[in-house]
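Participant: need a 3D model of the sequence below.
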Amino acid sequence: MSLDPSPDNARRPVILVVDDTPDNLMLLSSLLKDQYTVKVANNGEKALKVVRGGDPLDLILLDVMMPGLSGHEVARQLKADRSTRDIPIIFLTALASEKDETLGLEIGAADYITKPIRPPILVARVDTQLKIKAAADFLRDQKDYLEQEVARRTREVTAIQDVTILAMASLAEARDNETGKHIRRTQHGVKVLAEQLREHPRFGHFLDDATISLLFKSAPLHDIGKAGIPDRILLAPGTLSPEEFEIMKTHTTLGRDAIEQAERQLGTDVAFLRVAKDIVYSHQEKWDGSGYPEGLSGNDIPIAARLMAVADAYDAHTRRGIYQDGMPHEEAVKLIDAGRGVDFDPDVVDAFLARAEDFREIALRYADTDEDIAKKMEALVFIAESA
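Facilitator: This next block holds a predicted model:
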């Protein structure tokens, strides 16, 4: 109960005094009531009810030797509870030995005052602990605010990244003969491979949670450079001539250059653009060195690009398109397996084989419908007629 019902109580620190002796309760209350809102309890059980059932407390003055729950046990329960562990406790007790004081502080008391009580000392120590608590509460509030602000800014940055990737990927996809679902399928395929390889000794150093997230975000950009390929080549229905294929191969460099230009504009190195650049520039490289644009081989090919190469190849084999019908899943798996150590990193192929059913599920979940293909055809006709 409160011993001072004045209207100003809500703005004053609230102190709970716990003691089984009525005279001590009256003495302590009289010393404190002019400055603080005072609540009292004459045993440990009532003290816990007051703490857990009423308004927040700023300080507890706690007797040690009481019938029922001792002050030590009350303190232990309060310190074990996340909602009450930050309330400072000052033990008030006739137990004056060094061992007793040490035990009280080890339990978690902020201070230890021995009886008989000396009023000026009590008032000074109460004031000190309340100031310490006020400072701690302020810092805790500031910390919570800063954490919320960091989380908000992080969400903003993430949203900017996502929008940037979507805009850039959509630019390339709009002029390609593949539907937007190709982007979704390869994106999820890269993630599946990364998760399968995260504990592998050759890949574990690279594939942490943050990098896997970046791979998932960046994968849609793998063909962004196709935005710079002429329509007559990009939209050609048949096999490209050697000269046309050489032009098509430049899409990796065009994409890399576009991302590097974005980095220069930002004036800083951005992790998701770095991963995106590896994917865009090197996903057409082959394990045996016969790919492009640089003819890299083996471990010289960035890991992100090696994952993208397998995911992209599987989708190229299985997807329905304007000019093709996809092959069955089983045949595509055999082709990927046949490229082990030739086109693809052997360990990435092993990861693909281990998760082949996940690739089948992704292909079914994001399968191109007749409507998707019809809309893509209409868009390409419009582009061709507008050229």
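Participant: okay, CA-based contacts and neighbour counts for the rest of this
Facilitator: Fine.
Participant: how near is residue 296 to residue 197?
Facilitator: Distance, residue 296 to residue 197, by Cα to Cα, to the nearest Å: 22 Å.
Participant: could you do residue 230 as well?
Facilitator: Residue 230 sits 37 Å away from residue 197, taking Cα to Cα as the criterion.
Participant: any idea how far residue 374 lies from residue 320?
Facilitator: Taken as Cα to Cα, the span from residue 374 to residue 320 is 12 Å.
Participant: ugh, typo on my part, it should be residue 104
Facilitator: 74 Å.
Participant: one more: residue 139?
Facilitator: 59 Å.
Participant: hmm, back to that, of residue 374 and residue 320, who's got more company?
Facilitator: residue 320 (20 against 14; other Cα atoms under 10 Å).
Participant: contacts only, for that one.
Facilitator: Neighbouring residues of residue 320 by Cα atoms under 8 Å, 6 or more residues apart in numbering: 326, 368.
Participant: re the thing from before, more neighbours, residue 230 and residue 197?
Facilitator: Between residue 230 and residue 197, counted using other Cα under 10 Å, the more crowded position is residue 197 (21 against 14).
Participant: find the nearest non-adjacent residue to that one, please.
Facilitator: residue 203 (6.2 Å; Cα to Cα, 6 or more residues apart in numbering).
Participant: report the buried residues of stretch 342-355.
Facilitator: 342-346, 348-353, 355 (16 or more other Cα atoms under 10 Å).
Participant: pick out the most distant pair among those.
Facilitator: Across those, no pair lies farther apart than 342 and 355, at 20.2 Å, counting by Cα to Cα.
Participant: and the helix or strand containing residue 139, what does it pack against?
Facilitator: Assessed by DSSP states H and E, residue 139 sits inside helix 119-174. Using 3 or more Cα pairs under 8 Å, 6 or more residues apart in numbering; DSSP states H and E, the elements in contact with helix 119-174 are helix 22-32, strand 59-63, helix 209-218.
Participant: please identify the deepest-packed of those.
Facilitator: strand 59-63 (a mean of 26; mean count of other Cα atoms under 10 Å).
Participant: and it, how far out from the chain middle?
Facilitator: Offset of strand 59-63 from its chain centre (Cα atoms, centre = their mean, to the nearest Å): 41 Å.
Participant: how about stretch 334-344?
Facilitator: Stretch 334-344 sits 35 Å away from the centroid of its parent chain (Cα atoms, centre = their mean).
Participant: residues making contact with that stretch?
Facilitator: Contacts with stretch 334-344, where a contact means Cα under 8 Å, 6+ apart, come from 285-288, 306, 309-310, 313-314, 346, 349, 353.
Participant: quick one more, to check against the first:
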Amino acid sequence: MSNPMETSGRCTVLVVDDTPDNLSLMSDLLRADYKVKLANSGERALQIVAGDAKPDLILLDIMMPEMDGYEVLRRLQFNPDTEDIPVIFLTAMSAKDDETIGLELGAVDYITKPVNPAITLARVRNHLLLKRARDLLARQNHYLEEEVAKRTREVVELQDGTIRAMASLAETRDNETGNHIRRTQHYVEVLARKLQHHPRFADELSEAAIELIFKSAPLHDIGKVGIPDRILLKPGKLTPEEFEVMKTHTTLGRDAIISAERETSQANPFFRYAKEIAYSHQEKWDGSGYPEGLVGNTIPLSARLMAVADVYDALISERVYKAAFSHEQAVEIIRDGRGSHFDPDMVDAFLALSEEFRSIAQRFSDGAHAMAAQVDRIATDLPAEHIELTADGAKT
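Facilitator: Presented below is the predicted three-dimensional model:
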């Protein structure tokens, strides 16, 4: 009698044989320890296996009319729902080539006829124990995968929250609101996805790259934390000397990210995009931007995306020195900046999906309470840019 901890009557063994005497013999041998199901043909065996209560192990005769055991095994192996059921061949065929064929098809063992009862019971028990161990391991692996995924989500959420908090800290010292961060994030994402299959950008804008650019976007103005209040909060236009100090926020932001990067134990592509965006989002396509006066494609792709997003949002947002431009006015200003301020292909993409920008702006609008909180805070570097973009003198 087998160990009740090993068998305990819970396992089901399916015996498949076209000979009634063999089915009766195997049933008598196994039923003391297992629930036994019988099939007198390959087709009937597949019908039983297709039911809800699948067997834990199959004892399968090879030589059967219409559908032999090899074909039954092939079909079992082809079906993801049955491929893990262990199959032991019961056969009078004892040639090594026959065994090789069966094992290559996926059988776990061979028992030759006439069967030896003790050997048969031992092999059935051993393979059922192996199956239980595999099933337990699979459940544990599934649980661990779910736990890893859960922990990963928690870490990512913590990272995203930390990034937004850092970015919001910079924004509280300037005229922007926290929703500026969210809006520009989503502008950048939809623009990147629009360009994802463009010949110029397809190699760079993978799904992973777009996700990292989306995560990095909130840090574009993180360097403003390092700008003195007398400049950052000054009402009105900056002097040339003050504007030179303001322009250093791009370098301050990049250097802060570099410092954070050095504290990590391994390379993370997130830092690449964060540095690019913080340092180069004020560059212009024609080379008139800062901090380096980069031209055209020498400006990092992520920074070019951010430039369109940042300027659009600044244009449609109310400031103490100006009323908010309408969506239509902002679209025209960006259209006019095609090939001078902005990458031409990015402007074309922006024009094609400008209504999505409008929708994002509405979804993450600041609201009257946020605008009231801005009254005593004045932007400093953006007015200079917007005066260039709006020759009619938007600032009064």
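Participant: could you quantify their similarity as a TM-score?
Facilitator: Overlay of the two chains. TM-score (TM-score structural alignment, normalised by the length of the first structure): 0.83; 376 aligned residues with a Cα RMSD of 3.3 Å.
Participant: returning to what we had before: count of residues packed around the equivalent of the residue nearest to residue 197 of the first structure over in the second structure?
Facilitator: Residue 203 of the first structure maps onto residue 201 in the second structure, with residues paired by TM-score structural alignment. For residue 201 of the second structure, the neighbour count with other Cα under 10 Å is 14.
Participant: likewise the one 4 residues further on?
Facilitator: Other residues lying near residue 205 of the second structure total 20 when counted by other Cα under 10 Å.
Participant: how near is the residue lying closest to it once chain neighbours are set aside to residue 208 of the second structure?
Facilitator: Take residue 205 of the second structure and drop its neighbours on the chain: the residue closest to it by Cα to Cα, 6+ apart is residue 196, 5.3 Å away. Counting by Cα to Cα, the gap from residue 196 of the second structure to residue 208 of the second structure is 11 Å.
Participant: mind listing what's buried in the host helix or strand of residue 384 of the first structure?
Facilitator: Secondary structure assignment for residue 384 of the first structure, by DSSP H and E: helix 370-386. Buried residues in helix 370-386 of the first structure, counted by 16+ other Cα under 10 Å: 372-373, 376-377, 379-380.
Participant: ditto for stretch 320-339 of the second structure
Facilitator: Buried positions in stretch 320-339 of the second structure, judged by neighbour count with 16+ other Cα under 10 Å: 320-321, 324-325, 327, 330-331, 333-335, 337-339.
Participant: would TSV of these with secondary structure and distance to residue 164 of the second structure be doable?
Facilitator: Below are those laid out as TSV (DSSP: H, G, I helix; E, B strand; the rest coil; distance: Cα to Cα, whole Å):
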residue	secondary structure	distance to residue 164 of the second structure
320	coil	25
321	coil	27
324	coil	25
325	coil	26
327	helix	26
330	helix	26
331	helix	27
333	helix	29
334	helix	27
335	helix	30
337	coil	29
338	strand	30
339	coil	32
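Participant: now, which of the residues you listed sits nearest residue 179 of the second structure?
Facilitator: Of all these, residue 179 of the second structure sits closest to residue 324, with 15.3 Å by Cα to Cα.
Participant: does residue 115 of the first structure really touch residue 94, like I thought?
Facilitator: Yes - counting by Cα atoms under 8 Å, residue 115 of the first structure touches residue 94, with 4.8 Å between them.
Participant: how about residue 326 of the second structure, nearest residue that isn't a chain neighbour?
Facilitator: Closest to residue 326 of the second structure by Cα to Cα, 6+ apart is residue 316, at 6.0 Å.
Participant: wait, I meant residue 373 of the first structure
Facilitator: In this structure, residue 373 of the first structure finds its nearest non-sequential neighbour in residue 322, 6.1 Å apart by Cα to Cα, 6+ apart.
Participant: check the gap between that neighbour and residue 238 of the first structure for me.
Facilitator: 11 Å.
Participant: please apply the same query to residue 79 of the first structure.
Facilitator: Look at residue 79 of the first structure and residue 238 of the first structure: by Cα to Cα, they are 75 Å apart.
Participant: higher neighbour count, these two?
Facilitator: Ranked by neighbour count (other Cα under 10 Å), residue 79 of the first structure and residue 238 place residue 79 first, with 19 against 8.
Participant: got the buried residues of helix 370-386 of the first structure as CSV, with distance to residue 179 of the first structure columns?
Facilitator: Shown next, in CSV, are the buried residues of helix 370-386 of the first structure (distance: Cα to Cα, whole Å):
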residue, distance to residue 179 of the first structure
372, 7
373, 7
376, 6
377, 10
379, 10
380, 11
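Participant: re the thing from before, redo the contacts of stretch 334-344 of the first structure as a markdown table? Include distance to residue 248 of the first structure and secondary structure.
Facilitator: Below are the contacts of stretch 334-344 of the first structure laid out as a markdown table (distance: Cα to Cα, whole Å; DSSP: H, G, I helix; E, B strand; the rest coil):
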| residue | distance to residue 248 of the first structure | secondary structure |
| --- | --- | --- |
| 285 | 14 | coil |
| 286 | 17 | coil |
| 287 | 21 | coil |
| 288 | 21 | coil |
| 306 | 20 | helix |
| 309 | 17 | helix |
| 310 | 20 | helix |
| 313 | 17 | helix |
| 314 | 20 | helix |
| 346 | 27 | helix |
| 349 | 26 | helix |
| 353 | 30 | helix |
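Participant: now, of those residues, which are buried?
Facilitator: For the contacts of stretch 334-344 of the first structure, a burial check counting by 16+ other Cα under 10 Å picks out 285-288, 306, 309-310, 313-314, 346, 349, 353.
Participant: need the contact list for the aligned partner of residue 162 of the first structure in the second structure.
Facilitator: With TM-score structural alignment as the criterion, the equivalent of residue 162 of the first structure in the second structure is residue 160. Going by Cα under 8 Å, 6+ apart, residue 160 of the second structure touches residue 215.
Participant: excluding residues flanking it in the chain, which one is nearest the counterpart of residue 285 of the first structure in the second structure?
Facilitator: Mapped onto the second structure by TM-score structural alignment, residue 285 of the first structure lines up with residue 283. Distances taken as Cα to Cα, 6+ apart put residue 289 closest to residue 283 of the second structure, at 4.0 Å, once the chain neighbours are dropped.
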